[in-house]
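Engineer: okay, structure incoming, though there's no sequence with it:
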């Protein structure tokens, strides 16, 4: 189903972009027939008269075609500069000495501090 719709749209697109000639025939001031394509006939099919400049029958040929479908779009000229915002600010000078570093106490489930234990006892290496 999709392929059929795509094929129909492709044929319609090619037809409109390449153009179709429409033959509109007027007989005695009224629309007599509309045909596709160029048909060069001398006599009217309804009244049998030959087409003359000021006669009762005349034929108009119109070309149905898309003229501006594939024109290049002019590139818009945008100003991409960032606006400058001047915001009020205050410079704060800190003259105080930094606070003394606070020692963080270990949590209750941390292992005890083992700096006083010798390395061979900490690693359980006993040489006999």
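Structural biologist: Arrived safely. Treat the numbers as computed from the prediction; the structure is a model and nothing was measured.
Engineer: going forward, measure contacts and count neighbours with C-alpha atoms only.
Structural biologist: Will do.
Engineer: next helix or strand past the one helix or strand residue 12 maps to?
Structural biologist: Here residue 12 sits within helix 2-18, counting by DSSP states H and E. Next in sequence after helix 2-18, counting helices and strands by DSSP H and E, comes strand 20-27.
Engineer: second structure follows, compare the two:
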């Protein structure tokens, strides 16, 4: 989903689409497992600008802004209920094997995350 879509309405439309196309003699067992609120953080968001600045200050390198989808329901909920933009900052490496039995996370990446977040908190404090 993208921002401003209603997850429940999309789910019902998709279920209806499947039911309409179900061949005779076949049946679906469809279950809505729940969903979150979709959200997009604008690139001109003061919070995002603060995060980009904090990352540069902590690492010495420009941050890469990557728009991606995901399933973190609290992000959309914060936007929907409180009007807050969410920013996800990744500090892992491509070979971290995220969510696998042998997942890893480098200490240098962890330290960079700590420095970046400490700087970001100060910058967010200044814009509020």
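Structural biologist: Good, I have the coordinates. Because the structure is predicted, anything quoted here is derived from the model rather than measured.
Engineer: report the TM-score for the pair.
Structural biologist: For these two chains in superposition, a TM-score of 0.20 is obtained (TM-score structural alignment, normalised by the length of the first structure); 49 aligned residues with a C-alpha RMSD of 4.9 Å.
Engineer: can you tell me what sits against the helix or strand containing residue 120 of the second structure?
Structural biologist: In this structure, residue 120 of the second structure sits in helix 107-127 according to DSSP H and E. Contacts to helix 107-127 of the second structure, defined as C-alpha atoms under 8 Å, 6 or more residues apart in numbering, come from residues 46, 47, 50, 51, 54, 55, 57, 58, 59, 91, 92.
Engineer: that one: which residues count as buried?
Structural biologist: Across helix 107-127 of the second structure, burial judged by 16 or more other C-alpha atoms under 10 Å covers 113, 115, 116, 117, 119, 120, 123, 124.
Engineer: rebuild those residues as JSON lines, extending it with distance to residue 9 of the second structure.
Structural biologist: Below are the buried residues of helix 107-127 of the second structure laid out as JSON lines (distance: C-alpha to C-alpha, whole Å):
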{"residue": "113", "distance to residue 9 of the second structure": "38"}
{"residue": "115", "distance to residue 9 of the second structure": "42"}
{"residue": "116", "distance to residue 9 of the second structure": "39"}
{"residue": "117", "distance to residue 9 of the second structure": "37"}
{"residue": "119", "distance to residue 9 of the second structure": "40"}
{"residue": "120", "distance to residue 9 of the second structure": "37"}
{"residue": "123", "distance to residue 9 of the second structure": "38"}
{"residue": "124", "distance to residue 9 of the second structure": "35"}
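Engineer: among these, which two are most distant?
Structural biologist: Greatest spatial distance among these (C-alpha to C-alpha): 113 and 124, at 15.9 Å.
Engineer: give the other helices and strands that the helix or strand where residue 11 of the second structure lies contacts.
Structural biologist: Counting by DSSP H and E, the element that carries residue 11 of the second structure is helix 7-20. Here helix 7-20 of the second structure touches no other helix or strand, going by 3 or more C-alpha pairs under 8 Å, 6 or more residues apart in numbering; DSSP states H and E.
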